[in-house]
Structure formats: C-alpha cells, structure tokens
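Q: Need a 3D model of the sequence below.
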Amino acid sequence: MTLTDLRDGFRDDDQRQCVQAAVHCRLADDREPQECRYLMRFWWQLSMPYQEVSLEELRLNVGRQKLDALIDLISAIRSSHEEIDAWLAAAEQTFPVIQDRGFSLDSDG
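A: From the prediction side, this is the model:
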C-alpha cells in the first residue's frame, strides 16, 4: 500500500498542518531516535506526492501504540475530513505533548 495519496485527503492546509503538528508534538519523541526518524518521515509524507516512507518501514520502526495511531490516521485520511478531526481529538486524548527535556535543562542554567 503506497502512502503517496495522503496529502490529497485533507479538507485544507489547516487540517493537514494540525495533523502534522500532532505527529510532531505528540508522537515523534527524539529520545527514541530510530522511531522519531520514521515518524518525521511520515510527517513529511503528509504533504509530499512522492514516497518518503513506506507502511512496512513504519511497521519495522515504530512502536505498536503509535503505529496503530498512524494506521488509524491513514484510514481516516482516506475516509473523510470528519474522521481526520476525530483522529486529532483522539490523539490529543491519548498522547501527551512531548516535552523536550534537553531544551529545558539547557534553558534552566
């Protein structure tokens, strides 16, 4: 299954940017560099017409809970704008915003 059609499934750029923000701020944790790398490739895939990452690469490199969320998102994108909105609401409930501990340590002193 190719992921090159994802950018065409959003209501508008605002909805796509909200989904990208959720992937970036709630799923991609740089304390898990390999997983983060593939989540950010998926983040990029949401706005690109070419294949940045495959579903198989995601399966191999992303943890089960986050992978399930991505699969749900792909399904929502291919279904309806309302399902994308529902995915966003669920992601906000399920995944807290990731705190950048390196930045906070550096800024504290």
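Q: use CA for all of it now, contacts and neighbours both
A: Fine.
Q: okay, which residue is most central for this structure?
A: Centroid check for the chain by C-alpha atoms, centre = their mean gives residue 23 as the closest residue, at 2.9 Å.
Q: Now the residue nearest to that residue when sequence neighbours are not counted: which helix or strand?
A: Leaving aside its sequence neighbours, residue 23 sits nearest to residue 43 (C-alpha to C-alpha, 6 or more residues apart in numbering; 6.4 Å). Per DSSP states H and E: residue 43 is located in helix 33-45.
Q: this one next, for a side-by-side:
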Amino acid sequence: MTLTDLPDGFRDAEQRRCVQAMIAGRLADDHEPQECRYLMRFWWQLSMPYQEVSVAELRLNVGRRKLDVVMELISAIRSSHEEIDAWLAGTVRTFPVLQDHGFSATSDNHD
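A: From the prediction side, this is the model:
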C-alpha cells in the first residue's frame, strides 16, 4: 500500500496542519529516536506527492499503539474529512502533549 495519495485527502491546508501538529506534538517522542524519525517521515508524507515512508517501514519502526493510530489516520484520510476530524478529537484525548527533551536540555543550561 503506497501512501502518495494522502496529501489529497484533506479538506484544506488547515486540516492537514492540525494533523501534522498532532503527529509532531503528541506522537513523535524524541525519547524514541527511531520511532520519532519514522513518524516525522510520515508527517512529511502528508504533504508530499512522492513516497517519503512506506507502511512496511512504519510497521518495523513504530510501536504498536502509535502504529494503530497512524493506520486509523490513513483510513480516515481515505474516508472523509469528518473521519479526520474524529481522529483528531480521539488523538487529543488519548495522547498527551509531548515534552521536547532536546529543547528542555538546552533551556536548562541557560538558566
């Protein structure tokens, strides 16, 4: 299954930005660098017409819980704008906002 159709599934650029913010802010935890790297490649895939990441790569590099959420998102994008909105609402309830540990480490050094 290729993911190159995903950029065309959003209502508008704002809906895509909201989804991308959810991925970056709640799923792509820098505590898990390999998983984070592939989630951020998926983040790019949502805007790019070429293959940035494959489902197989996601399956190999993303934990089960987050992979399930990503697969739900792919299904929502291919279904309807309302399904994307429902995915956003569910993800907000399920995943807390991540703390960027790289940023925290640099800010702690400047106090």
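Q: in the helix holding residue 43 of structure 1, what counts as buried?
A: Under the neighbour-count criterion of 16 or more other C-alpha atoms under 10 Å, helix 33-45 of structure 1 has 35, 36, 37, 38, 39, 40, 41, 42, 43, 45 buried.
Q: and of the residues you listed, the nearest to residue 84 of structure 1?
A: residue 43 (14.8 Å; C-alpha to C-alpha).
Q: compared with structure 1, how much does the strand or helix carrying residue 83 of structure 2 deviate?
A: Using DSSP H and E, residue 83 of structure 2 sits in helix 81-94. For helix 81-94 of structure 2, the mean deviation from structure 1 after alignment is 0.3 Å (mean C-alpha distance after the TM-score superposition for structure 1).
Q: What is the distance between that helix and the centre of its chain?
A: 12 Å (C-alpha atoms, centre = their mean, to the nearest Å).
Q: Counting residues, name the longest helix you see in structure 2.
A: helix 64-79 (DSSP state H).
Q: on that earlier part again, report the buried residues of the helix holding residue 83 of structure 2.
A: Quick answer for helix 81-94 of structure 2 (16+ other C-alpha under 10 Å): 81, 83, 84, 85, 87, 88, 91.
Q: With stretch 59-69 of structure 2 instead?
A: 61, 62, 66, 67, 69.
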